[in-house]
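> coords below, sequence missing:
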């Protein structure tokens, strides 16, 4: 697998013409907006397995500001998802190729992760039943005695 370590977009010495050429801008309200070049940085770095903190740093922002952008700009979250999806596709494809070449560990890993297998066979995918019991809050002795008396009278 090829790894690209330098995914930081270098600022151009030329002034932007027409479209915004900067990866991000900060508005008058202090909010950071990620533009198309920044989305490409996010997509590429996520695809190459970089953590969110590194991606944020490459865009000149903190992880907190990056989280805010992801919530506010659906296209930022979509770029992350697309990058991570590409990484997942590559990793699964690599494991599948290894499994097909006879690497048993890769085949076992794929069966467990992708198809729910365990050492004892395939996992049961049937829904499980959950029972919830709600208990009343704590009562003092007098309240409890009144509740028991009321039940005895009406019961």
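That came in fine, so what should we check first? Everything quoted here is computed from the prediction, not taken from an experiment.
> going forward, measure contacts and count neighbours with C-alpha atoms only.
Will do.
> can you give me the strands for the protein?
Taking DSSP state E to define them, one finds strands in the chain at 24-26, 32-34, 117-118, 121-122.
> name the helices or strands packed onto the last one?
Just to be clear, that refers to strand 121-122. Here strand 121-122 touches no other helix or strand, going by 3 or more Cα pairs under 8 Å, 6 or more residues apart in numbering; DSSP states H and E.
> and with 10 Å instead?
Other elements packing on strand 121-122 under the criterion 3 or more Cα pairs under 10 Å, 6 or more residues apart in numbering; DSSP states H and E are helix 104-115.
> which parts of the helix it packs on are buried?
106-107, 109-110, 112 (16 or more other Cα atoms under 10 Å).
> do stretch 75-93 as well
75-77, 79-84, 86-87.
> Those in helices, which ones?
75-77, 79-84, 86-87 (DSSP state H).
> What is the nearest of those to residue 24?
Nearest to residue 24, judged by Cα to Cα, of those is residue 76 at 11.3 Å.
> any idea how far the closest one lies from residue 112?
To residue 112, residue 76 is 32 Å away according to Cα to Cα, to the nearest Å.
> same question, residue 122
Taking Cα to Cα, one finds residue 122 at 8 Å from residue 112.
> Structure two is appended below for comparative analysis:
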């Protein structure tokens, strides 16, 4: 295989240096770096990425340790996936999704149920909890919202 054909590969085995000293090693090409970043950004497991590159997952781990460019491509992909997922969650939270709000409060701000939070101001009355989208004031929300009673009903035998 020529060097030009090797450049089309995402990764290739490189022979030892002159005189045959050392051992063969894997080298990830520019195409391979792009593949690593893209697949990591899509949430693919390291094993899947290694398979696409044509190597074993343990080999890819070693290549990541040895080659900072490979690890940086992987980290950029993970960061992109993280930002996308947090953005999706933030959108749901802004739309009033209670579960998304609770999860973000716990994951990003260390909130733990049952523990007093020094920097958290929370006022609860017996009327329930009102979740207001971040982009809107409470007054505007109450003026614009169609208020519905969402209190769970208990089935009673009559």
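That came through fine. Given the structure is predicted, the values throughout are model-derived calculations rather than measurements.
> returning to that earlier point: please identify which pair of the ones in helices among the buried residues of stretch 75-93 of the first structure lies farthest apart.
Largest separation among those by Cα to Cα: 75 and 87, giving 18.3 Å.
> excluding its backbone neighbours, what's nearest the aligned partner of residue 100 of the second structure in the first structure?
With TM-score structural alignment as the criterion, residue 100 of the second structure lines up with residue 106 in the first structure. Among residues not flanking residue 106 of the first structure along the chain, residue 99 sits closest, at 5.1 Å (Cα to Cα, 6 or more residues apart in numbering).
> distance of that neighbour from residue 93 of the first structure?
Per Cα to Cα, residue 99 of the first structure is found 10 Å from residue 93 of the first structure.
> The corresponding residue of the first structure for residue 87 of the second structure and residue 115 of the first structure: what is the separation?
In the first structure, the residue matched to residue 87 of the second structure (TM-score structural alignment) is residue 93. As defined by Cα to Cα, residue 93 of the first structure lies at a distance of 15 Å from residue 115 of the first structure.
> what do you get for residue 24 of the first structure?
Residue 24 of the first structure sits 41 Å away from residue 115 of the first structure, going by Cα to Cα.
> What of residue 27 of the first structure?
For residue 27 of the first structure, the distance to residue 115 of the first structure - Cα to Cα - is 47 Å.
> One more: residue 49 of the first structure?
Using Cα to Cα, residue 49 of the first structure is found at 24 Å from residue 115 of the first structure.
> The aligned partner of residue 112 of the second structure in the first structure: neighbouring residues, count only.
Residue pairing (TM-score structural alignment): residue 112 of the second structure is matched to residue 118 of the first structure. When neighbours are defined as other Cα atoms under 10 Å, residue 118 of the first structure has 14 of them.
> before we move on, what about the one 5 residues further on?
Using other Cα under 10 Å, residue 123 of the first structure has 12 neighbouring residues.
> now do residue 63 of the first structure
A count of nearby residues for residue 63 of the first structure, using other Cα under 10 Å, gives 16.
> What lines up with it in the second structure?
Match for residue 63 of the first structure (TM-score structural alignment): residue 57.
> now the most centrally placed residue in the first structure: how far from residue 117 of the first structure?
For the first structure, the residue nearest the mean C-alpha position is residue 81 (7.9 Å; Cα atoms, centre = their mean). Separation of residue 81 of the first structure from residue 117 of the first structure (Cα to Cα): 26 Å.
> How about residue 46 of the first structure?
29 Å.
> Compare the two (neighbour count), which wins?
More neighbours surround residue 46 than the other of residue 46 of the first structure and residue 117, with 23 against 16 (other Cα under 10 Å).
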